[in-house]
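**Q** any chance you could fold what I've pasted below:
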Amino acid sequence: MPDFAFEARHAGPVAGVDEAGRGPLAGPVVAAAVILDPDCIPQGLDDSKVLTAARRADLRTAILGCARVGVGIASVEEIDELNILWATMLAMTRAVEALGIAPVMVLVDGNRCPRWHWPSEAVVGGDARCLSIAAASIVAKEHRDALMREYDAAWPGYGWSSNKGYAAPEHRDALRRLGPSPIHRRSFAPVREAQMVLELGTAG
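**A** Got it, this is the predicted structure:
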């Protein structure tokens, strides 16, 4: 289980940062930054991937009630222009900026940090080791899932309420049948191929 050891090394506000949505074929990438109050840490914080949807939702509410939270988003257009790595870094930067205060340290899940002016440390497997990163993983995941449910209502047929834009069989089948939507990542190979097939069919 994650603990508060990474944060406790520093005197002052420490932010944990994580993202959701690097791998999907559709939708933005979302990052969250969380500064936990040492006297009000919700019980049960863990890597969002090991929590049930109901538990994640409850923990998100608890986090928003007693922590400082910032959310940053990089759009599909930015993903296609910058590539997913640098779009993720952009979303993380926006998340820390959205905190409204300057942390003395930013702990980032993964093996690299964005190019920014805050002192920072990359923590491999951080969402399972560090409480503030675990909290950020929950907030980012819940925020993005909510966006994908909204997009599913706007562009039905791809199954985004359940697959959240990942390359599930139902999504890939719909992509072949319907073609890419406005929020598909055209720089990703399956989407690019579906677009080419659609254009060839129209030309024919």
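**Q** can we go C-alpha only for contacts and neighbour counts from here?
**A** OK.
**Q** select the longest helix from the chain.
**A** Using DSSP state H, we find that the single longest helix of the chain is helix 131-154.
**Q** this structure: strands as residue ranges?
**A** 14-20, 29-36, 67-74, 105-109, 120-123 (DSSP state E).
**Q** just so I know, which of those strands lies nearest Glu97?
**A** Of all the strands of the chain, it is strand 67-74 that lies closest to Glu97, at 7.3 Å by Cα to Cα.
**Q** the strands of the chain: which one's closest to Leu99?
**A** Closest among the strands of the chain, once you apply Cα to Cα, is strand 67-74, at 4.5 Å.
**Q** now the closest one: how far from the chain's centre is it?
**A** 10 Å (Cα atoms, centre = their mean, to the nearest Å).
**Q** give the contact list for Ala62.
**A** Pro42 (Cα atoms under 8 Å, 6 or more residues apart in numbering).
**Q** let me see the ranges of the helices in the protein.
**A** Using DSSP H, helices in the chain cover 5-8, 53-66, 76-82, 84-97, 131-154, 160-163, 169-178, 189-203.
**Q** list the buried residues for the fifth one?
**A** Residues of helix 131-154 classed as buried: 131-145, 147-149, 151-152 (neighbour count, 16 or more other Cα atoms under 10 Å).
**Q** next, the angle helix 53-66 makes with it.
**A** Interaxial angle of helix 131-154 relative to helix 53-66 (axes from the mean of the first three to the mean of the last three Cα atoms, to 10 degrees): 120 degrees.
**Q** now swap in the last one and tell me
**A** Following the same axes, to 10 degrees, one obtains 110 degrees for the angle between helix 189-203 and helix 53-66.
**Q** list the helices and strands helix 189-203 packs on?
**A** In this structure, helix 189-203 makes packing contacts with helix 169-178, judged by 3 or more Cα pairs under 8 Å, 6 or more residues apart in numbering; DSSP states H and E.
**Q** could you also give me the structure for this next sequence, so I can compare it with the first?
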Amino acid sequence: MVAPGEPGPGALVAGVDEAGRGPLAGPVAAAAVVLAEPNAVTGITDSKKLAPKRRRELQDAILGQAFAAGLGWAEADEIDAVNVGQATHRAMERAVAALGMRPDELRIDGNSRPAGLPQAHCIVGGDGADSAIGAASILAKVIRDDWMADYDVRYPGYGFARHKGYGTAEHREAVKRLGPSPIHRRSFTIK
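**A** Have a look, this model is predicted:
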């Protein structure tokens, strides 16, 4: 028997999560993932609880097993224009659109549903409780970390590969010394 609000057998469930809401620099990235088998990849959980090497291993396993995966993002200028919450919602909507298919159910980590995804179910702590959301958390984090490593090469001296744009003492000192880079969020206080 299927409980109310639960997908039926064989239903395609997409998990959606983001990475990069809090940094001073770089995009916010979102991923949407439909797993072919919900529990086929062991070890999926909130990406923040995993070491970088383990996230990379799980990313490969998730992509090898996923029925569909999509990525969306919002750059610093969009974050500055609409605020990080709205930019995150846009990134999530773009990730779902990039799936290239319509899932039977959408599950989003957190308590804020994007206006463009009215059918989505919000689950607080979903990245640690739901395998599809956890998979999305991992993909978004790995992709965003890779982008920040690329930005470290394009904009040397900020340490983006190490701190991923978060407001560490090293990062704040680099901004004082070099000024903001093109990927810094001007609406975030950089001191």
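**Q** neighbours around the nearest residue to Tyr166 of structure 2 once chain neighbours are set aside, how many?
**A** Among residues not flanking Tyr166 of structure 2 along the chain, Pro23 sits closest, at 4.0 Å (Cα to Cα, 6 or more residues apart in numbering). Pro23 of structure 2 has 18 neighbours, counted by other Cα atoms under 10 Å.
**Q** do Asn111 of structure 1 as well
**A** 11.
**Q** I'd say it and Val123 touch.
**A** Yes. Under the criterion of Cα atoms under 8 Å, Asn111 of structure 1 makes contact with Val123 at 6.3 Å.
**Q** residues in contact with stretch 62-79 of structure 2?
**A** 25-37, 40-41, 86-88, 90-101, 135, 140, 183-187.
**Q** list the contacts of the residue nearest to Tyr166 of structure 2.
**A** Contacts of Pro23 of structure 2 by Cα under 8 Å, 6+ apart are Lys164, Gly165, Tyr166, Gly167.
**Q** can you rerun that using 7 Å?
**A** The contact partners of Pro23 of structure 2, taken as Cα atoms under 7 Å, 6 or more residues apart in numbering, are Gly165, Tyr166, Gly167.
**Q** ditto for Gly126 of structure 1
**A** Going by Cα under 7 Å, 6+ apart, the list of residues near Gly126 of structure 1 reads Asp109, Gly110, Ile133.
**Q** against Ala132 of structure 2, how distant is whichever residue in structure 2 pairs up with it?
**A** Alignment note: Gly126 of structure 1 maps to Gly126 in structure 2; criterion TM-score structural alignment. Using Cα to Cα, to the nearest Å, Gly126 of structure 2 is found at 9 Å from Ala132 of structure 2.
**Q** ok, now Lys141 of structure 2?
**A** Relative to Ala132 of structure 2, and taking Cα to Cα, Lys141 of structure 2 is found at 14 Å.
**Q** same thing with Arg56 of structure 2?
**A** 16 Å.
**Q** measure stretch 16-30 of structure 2 end to end?
**A** Using Cα to Cα, one end of stretch 16-30 of structure 2 lies 7 Å from the other.
**Q** one more: stretch 32-46 of structure 1?
**A** Stretch 32-46 of structure 1 end-to-end distance (Cα to Cα) = 15 Å.
**Q** in it, what's buried?
**A** In stretch 32-46 of structure 1, counting by 16+ other Cα under 10 Å, buried: Ala32, Ala33, Val34, Ile35, Leu36, Ile41, Pro42, Leu45, Asp46.
**Q** try stretch 172-179 of structure 2
**A** Arg172, Ala174, Val175.
**Q** what does the last one align to in structure 1?
**A** Right, Val175 of structure 2. In structure 1, the residue matched to Val175 of structure 2 (TM-score structural alignment) is Leu175.
**Q** contacts only, for the nearest residue to its match once chain neighbours are set aside.
**A** Nearest residue to Leu175 of structure 1 in three dimensions, chain neighbours excluded: Ala194, at 6.6 Å (Cα to Cα, 6+ apart). Contact partners of Ala194 of structure 1, counting by Cα under 7 Å, 6+ apart, are Leu175, Arg176, Gly179, Pro180.
**Q** for Arg149 of structure 1, same thing?
**A** Neighbours of Arg149 of structure 1 in contact, by Cα under 7 Å, 6+ apart: Trp160, Ser161.
**Q** corresponding residue for it in structure 2?
**A** By TM-score structural alignment, Arg149 of structure 1 lines up with Ala149.
**Q** sorry, back to before: closest one to Glu7 of structure 1 among the strands of structure 1?
**A** strand 14-20 (5.9 Å).
**Q** how far apart are the closest one and its match in structure 2?
**A** Average distance, strand 14-20 of structure 1 versus aligned residues of structure 2 after superposition (mean Cα distance after the TM-score superposition for structure 1): 0.4 Å.
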